[in-house]
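[1] Got a predicted model here, sequence first, then my questions.
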Amino acid sequence: MPDTIPPLSPRPEVLAYFETRRSRPGKTLRAPGPDRDTLAPLLETALRVPDHGKLEPWRLMVLEGAALARLAEVTERLGTAQGRDAEKLAKARAMFADAPLVVAVVANPKASDKIPEVEQTLSVGALCFGLVSVAQAAGWGANWLSGWMATDRAWLTEALQLAPTEWVAGFVVIGTESAVPPERPRPDVAALTEWISE
């Protein structure tokens, strides 16, 4: 006999969390970050995202220690060779050099006659947001970053050895908060919402 699923009950503590959540700037996140035993269940929880067709069009790469130093070097070298703005390049390099831990959420689209790639991309974005939310709910500071490295084929190939069809939907920095971020203006729901009843 199949298991009976109980009806959903209100979870006001979860609503309260989302009503007040906000990303922590990556530059304010410091060591320590979560160790592997701490991070693994957070990743498992974050993977509970909408995934039409169960294609799993994503994968995760946990970047730490010497890997982050290597990525900082690759970023500076390739960015300089490409003539990128020095100030922006310094910020891109610091995203790796100063991070306690980064999870690269890799978009890994699958060939499908039923599920268009745009739906798969939306699933990858949901994973990025889910990982930030789960990490913060566990008491860590977290931020979803990107930058030119996320889609630059030369960087993706050298730095992460990604396949030609893969790219990075987000570099999720996770660590210990060193500063409380100020509140930011929020969208005007009334201005952005249209109610259609017929």
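    Structure received.
[2] From here on, just use CA atoms for contacts and neighbour counts.
    Fine.
[3] And the nearest residue in space to residue 75 that is not next to it in sequence, how far from residue 49?
    In space, and not counting its chain neighbours, residue 75 is closest to residue 93: 5.7 Å by Cα to Cα, 6 or more residues apart in numbering. For residue 93, the distance to residue 49 equals 30 Å [Cα to Cα, to the nearest Å].
[4] So between those two, which is more surrounded?
    The residue with more neighbours, out of residue 93 and residue 49, is residue 93; 20 against 17, by other Cα atoms under 10 Å.
[5] Let me see the contact set for the more buried one.
    The contact partners of residue 93, by Cα atoms under 8 Å, 6 or more residues apart in numbering, come to 71, 72, 73, 75, 76.
[6] Second structure for comparison follows:
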Amino acid sequence: MPHPDQAAFDFLLTRRSYPAQALKAPVPDRAQLHTILTAASRSPDHGKLEPWRFIVLTRDALQSIADNLPAAGTRIGIPQDKIDKPVMTYADAALAVVVVSSPKESDKVPKIEQTYAAGGVCLGLVNAAQASGFGAAWVSGWFSHDRDFIRDQFGLAAHETVAGIVHIGTGGATPPDRPRPDIDAITDWSGL
């Protein structure tokens, strides 16, 4: 007979992401963040390849991103309003973690499965931060897909991509819930 962990299940049923712009200091200290990253890394990982890595962005790195976004956006033709929003977000941010999808060569595990594993780490990171009492938001943005920007700002190799950028901080009031999926509309029960 299963023994449910009702507190964990209630957390999963009610968790909400905070808007990245709402997350402020205080943020986890290095020891707290180490524990949060450890929890996030307990993600399904077929072949035990660890096809992800973390880049912790503190205040100076976040400001550098904000400072370099306008030139990158102009270079690739992003409209000004789509440049201004992330500039403000990163200029005001206190802490973010880049989850890098870093697939490994494997005859056994396709690269797409390794990409999924990195996505699982992103969700694990959001949940671990929130379970630790902090707010979190998993974001990306046009710049996180620009090869030049992610190479120059994050030092990503040619085979690496950004799976997500998770902002972590203190969020204040719990954000309002949003509409959730209609499970019956997206589930085929014919196999039962």
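    Done, it's in. Owing to the predicted nature of the structure, the values given are computational and were not obtained by experimental measurement.
[7] ok, back up a step: give me the aligned partner of the residue nearest to residue 75 of structure 1 over in structure 2.
    In structure 2, the residue paired with residue 93 of structure 1 is residue 87, using TM-score structural alignment.
[8] got it, and residue 177 of structure 1?
    Under the alignment (TM-score structural alignment), residue 177 of structure 1 maps onto residue 171 of structure 2.
[9] how close does its match sit to residue 137 of structure 2?
    Counting by Cα to Cα - residue 171 of structure 2 and residue 137 of structure 2 are separated by 10 Å.
[10] The two - which one has more neighbours?
    The neighbour comparison of residue 171 of structure 2 against residue 137 (other Cα under 10 Å) goes to residue 137, with 28 against 24.
[11] Which neighbours do residue 171 and residue 137 of structure 2 have in common?
    residue 18.
[12] Report the mean deviation for the lengthiest strand in structure 2 after fitting onto structure 1.
    Assignment by DSSP state E gives strand 161-169 as the longest strand of structure 2. Superposing on structure 1 places strand 161-169 of structure 2 at an average distance of 0.4 Å from its equivalents, by mean Cα distance after the TM-score superposition for structure 1.
[13] So which of the contacts of residue 93 of structure 1 sit within helices?
    Secondary structure from DSSP state H places 71, 72, 73, 75, 76 of these in helices.
[14] and the aligned partner of residue 77 of structure 1 in structure 2, how many neighbours?
    By TM-score structural alignment, residue 77 of structure 1 lines up with residue 71 in structure 2. Using other Cα under 10 Å, residue 71 of structure 2 is surrounded by 13 other residues.
[15] What of residue 194 of structure 1?
    Residues near residue 194 of structure 1, counting by other Cα under 10 Å, number 8.
[16] buried residues in stretch 36-46 of structure 1?
    Neighbour-count burial for stretch 36-46 of structure 1 flags 42, 43, 46 (criterion: 16 or more other Cα atoms under 10 Å).
[17] residues in structure 2 matched by that stretch, start to end?
    Under TM-score structural alignment, stretch 36-46 of structure 1 corresponds to residues 30-40 of structure 2.
[18] before we move on, what about stretch 105-120 of structure 1?
    So stretch 105-120 of structure 1 sits over residues 99-114 in structure 2, by TM-score structural alignment.
[19] SS state for the nearest residue to residue 70 of structure 1 once chain neighbours are set aside?
    Excluding the flanking residues, the one nearest residue 70 of structure 1 by Cα to Cα, 6+ apart is residue 159, at 8.0 Å. Put simply, residue 159 of structure 1 is helix when judged by DSSP: H, G, I helix; E, B strand; the rest coil.
[20] tell me the contacts of residue 159 of structure 1?
    With Cα under 8 Å, 6+ apart, residue 159 of structure 1 has these contacts: 70, 71, 74.
[21] what separates the last one from residue 156 of structure 1, distance-wise?
    Same thing as residue 74 of structure 1. Residue 74 of structure 1 sits 10 Å away from residue 156 of structure 1, going by Cα to Cα.
[22] Cheers, nothing more for now.
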